[in-house]
Structure formats: C-alpha cells, structure tokens
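Participant: coords please:
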Amino acid sequence: MNTMNENAFSNSKGIRKLETGNYKIGSLFFKTEMLSLFDSDGEEINLDYQQGEILKMFLEADDYFLNKKKTIETLWPDNKDAAKTLAFHNRFNTCITRLRQALSADPNIEVHCKHKKGYELIVKDKTSPKGK
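Facilitator: Sure thing, here's the model as predicted:
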C-alpha cells in the first residue's frame, strides 16, 4: 500500500519536494518562490529574505548540508574584504539562529552544526524510539 502523496518526492529525512517546487518539511510548508514558511495550520512563520534563502539552499543542497564558507560567499559575494570577514560570519550565524527559531514550530526539525564545516537540516523520525 502506497501511503505517500502521489504528487511528492520523498526521502528518509522527512523532507518532500512537491511537484510545484515547494517543500513539505516535517509538518511545515515552504513556498520556494515567495521564500515563505507556513505551520501546519497554514499560518505564516516570519522569515526575512536571507533566512528564506538559506532555507531554500538547505533544501536544494546534497544531503541538506551547507558549507558555511560557500554559503556566505553565495549570500554576500562582496565579502572578499578580510577586515569584514568576521562581520559576515556573525551575520550568517544570526541568520542560522533566527532560522532555527522559525523552524522550531515543528520540534522534529533541527539545524545541526558540523564543527568547522557547516550546517545540516534534519527532520527527526518520529517513529523511531530515539527520534533519530
């Protein structure tokens, strides 16, 4: 018996890309063109442009992993000035913190830090005893 929505592509991480190009992330819904996130009741969850772009990049990345340095270079291509490097890293860290807050509408969604490498978007499996 096929319990998966016929109009979606699934993976083992609880993230589905819909035929429309939008995503179902756990119980949340992300509209890629609008960079808008919605909870299970259809209420919009506030994301600024950069947080929306980062979420979209996570969803389009292999294994939902973002290399921090490459992501900063993509979001802020003018970050070449060594004197401003710390400012861009701080800006990125703030975006990740705020994105985590937005995604906390579903407690099964997490953004894990991979030390000195980047970040990974994870949807915990609710069916396993340990939630992993």
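
Participant: Going by C-alpha atoms from here, please, whenever you check contacts or count neighbours.
Facilitator: Noted.

Participant: State the three-state secondary structure for the residue nearest the centre of the chain.
Facilitator: Closest to where the C-alpha atoms of the chain average out (CA atoms, centre = their mean) is residue 55, at 3.4 Å. Of the three states, residue 55 takes helix according to DSSP: H, G, I helix; E, B strand; the rest coil.

Participant: which one is it nearest to, not counting chain neighbours?
Facilitator: Nearest non-adjacent residue to residue 55, counting by CA to CA, 6 or more residues apart in numbering: residue 99, 7.6 Å away.

Participant: Helix, strand, or coil at that neighbour?
Facilitator: Under three-state DSSP, residue 99 comes out as helix.

Participant: who's in contact with it?
Facilitator: Counting by CA atoms under 8 Å, 6 or more residues apart in numbering, residue 99 makes contact with 47, 51, 55.

Participant: The structure of the following sequence is requested for comparison with the preceding one:
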Amino acid sequence: MSQALAFALDEQQSDVITADTIKVFNRHLQLDALRGQALLAVDTRQHAFRCEAQCSAATIFSMSEQRPALALCTLAMLWGMFCLYQHRRQMIEGLYGGLALLDGRIVDAKGNVVKLTPMQQQLMEMFFRSPNHSLSKTEICDTLWPKKDDASETLYTLIRRLKPIIEAHSDLKIEADRGKAYELKIK
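Facilitator: Down below sits the predicted model:
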C-alpha cells in the first residue's frame, strides 16, 4: 500500500490528496482485495500520508502467505483431538465397575483421579493387574509388607479404609473370602 501511495503521489506530482489521487492510488494497488478497501490518512504529527486497510483480518490472512502455517496448525489441532479421543476411548475400555488404572493412577469414568493413600494405591493397582481381580491374603501381605511377619491386622485396616472410597467412586466392592483372599467385584 505504501508503494501504491508513493506511485500515486509521484504521478499526481502533488502533496494534496484529491479524488484523482485516490483513483490512481487504487489503480496502483497490487492486491485486488484491497482496491476500494484501503484508506489514505494524514499523520499530522509527522506531516506525512499513511495507508490503512479497512478490511477484515480474514481478508488480510487470506492474502498473506500464512495458508501453509494455517494448514499445519489445523492438522496439529485435529491430531491433538484424535489423540485425546483415543486416550479417552482406551480409558473407557479399561473401566472395570467405573474405575480404571490409567498411567499408574486410579481414575473414575469421568477421568478424575481417585485420591488414595500410597498403600491403597498399591493395593488397587494389584487388583487391576490381577487377571480375575482377586488376590490372596498372603500375596497382598508379601507384596505390601515384605518384612512384617503377620500383617493380617494391617491388611484388615487397609481394606476397611479402602472399601468406602471405592464404593463412593464406582460400582465396585471388595469382598473377603473367609480371610484367605480378597476380590474386587462389581456390585
């Protein structure tokens, strides 16, 4: 636009803008979309002319060389949405009774992390990694408290405190098999 203004002022050989100057200015504009959309203004502080485009940002963007960048940005956004969709689908597929083990954390069906103590977290991971969601008492005690001779009371306390949390966030319950095993079941 500045180049078109310089050509128009040279052609008119005047520092005064007239209707003819505007016609010559529009004729020298190289972009068709700007013809009739560009304004000439006088900057009173610097005693000079300046040009401004009176068109939408979309028009300016379409005239620029940003289309490849826009295409890459759009592809990146679509890829991101696809990855989120796949992540969500995998999480939903991994749900068992409304809970899932996702990235080492127990999450509910909405993707919210269920707040558990470290021992509760370890026990829930063991339940989810077990093929039938069942664990023997000795298996749990040996894994969680390997140096403790009799961890029955500690296990009982852990299960007692974990049950209400699991039941509040899912359709699961922990059932005991006469103190020999524990199973994570759907209610």
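
Participant: what's the TM-score here?
Facilitator: The TM-score (TM-score structural alignment, normalised by the length of the first structure) is 0.62; 99 aligned residues with a CA RMSD of 2.6 Å.

Participant: Which position in the second structure pairs with the residue nearest to residue 55 of the first structure?
Facilitator: Aligned by TM-score structural alignment, residue 99 of the first structure pairs with residue 162 of the second structure.

Participant: if I look at its match, how far off is residue 69 of the second structure?
Facilitator: 51 Å (CA to CA, to the nearest Å).

Participant: Repeat that for residue 2 of the second structure.
Facilitator: 26 Å.

Participant: Which of these two has more residues huddled nearby?
Facilitator: residue 2 (14 against 10; other CA atoms under 10 Å).

Participant: So that one is in contact with residue 53, correct?
Facilitator: No: the pair residue 2 of the second structure / residue 53 is not scored as a contact, 10.9 Å apart, by CA atoms under 8 Å.

Participant: nearest residue to residue 181 of the second structure other than its sequence neighbours?
Facilitator: Residue 181 of the second structure sits nearest to residue 136 (CA to CA, 6+ apart), 4.0 Å away.

Participant: For the first structure, which segments are assigned as helices?
Facilitator: Using DSSP state H, the helices of the first structure run over 49-60, 68-75, 85-103.

Participant: Go through these and pick out the most buried.
Facilitator: helix 49-60 (a mean of 19; mean count of other CA atoms under 10 Å).

Participant: mean distance, it to its aligned residues in the second structure?
Facilitator: Helix 49-60 of the first structure differs from its equivalent in the second structure by a mean of 0.9 Å after superposition (mean CA distance after the TM-score superposition for the first structure).

Participant: Tell me the residues of the second structure aligned with that helix.
Facilitator: Under TM-score structural alignment, the match for helix 49-60 of the first structure is residues 118-129.

Participant: which residues are contacting the matching stretch?
Facilitator: Residues contacting stretch 118-129 of the second structure (CA under 8 Å, 6+ apart): 100-101, 104-106, 133-135, 140, 144, 158, 162, 183-184.

Participant: How far off centre is that stretch?
Facilitator: Relative to its parent chain, stretch 118-129 of the second structure has a centroid offset of 28 Å by CA atoms, centre = their mean, to the nearest Å.

Participant: for stretch 174-187 of the second structure, same thing?
Facilitator: With CA atoms, centre = their mean, you get 38 Å for stretch 174-187 of the second structure.

Participant: My understanding was that residue 135 of the second structure contacts residue 185; is that so?
Facilitator: No: using CA under 8 Å, residue 135 of the second structure is not in contact with residue 185, being 11.8 Å away.

Participant: More neighbours: which of those two?
Facilitator: residue 135 (19 against 15).

Participant: Against residue 59 of the second structure, how distant is that one?
Facilitator: For residue 135 of the second structure relative to residue 59 of the second structure (CA to CA), the value is 65 Å.

Participant: Then residue 81 of the second structure?
Facilitator: 28 Å.

Participant: now residue 68 of the second structure
Facilitator: 16 Å.

Participant: cool, residue 167 of the second structure as well?
Facilitator: The value you get for residue 167 of the second structure to residue 59 of the second structure, if CA to CA is used, is 57 Å.
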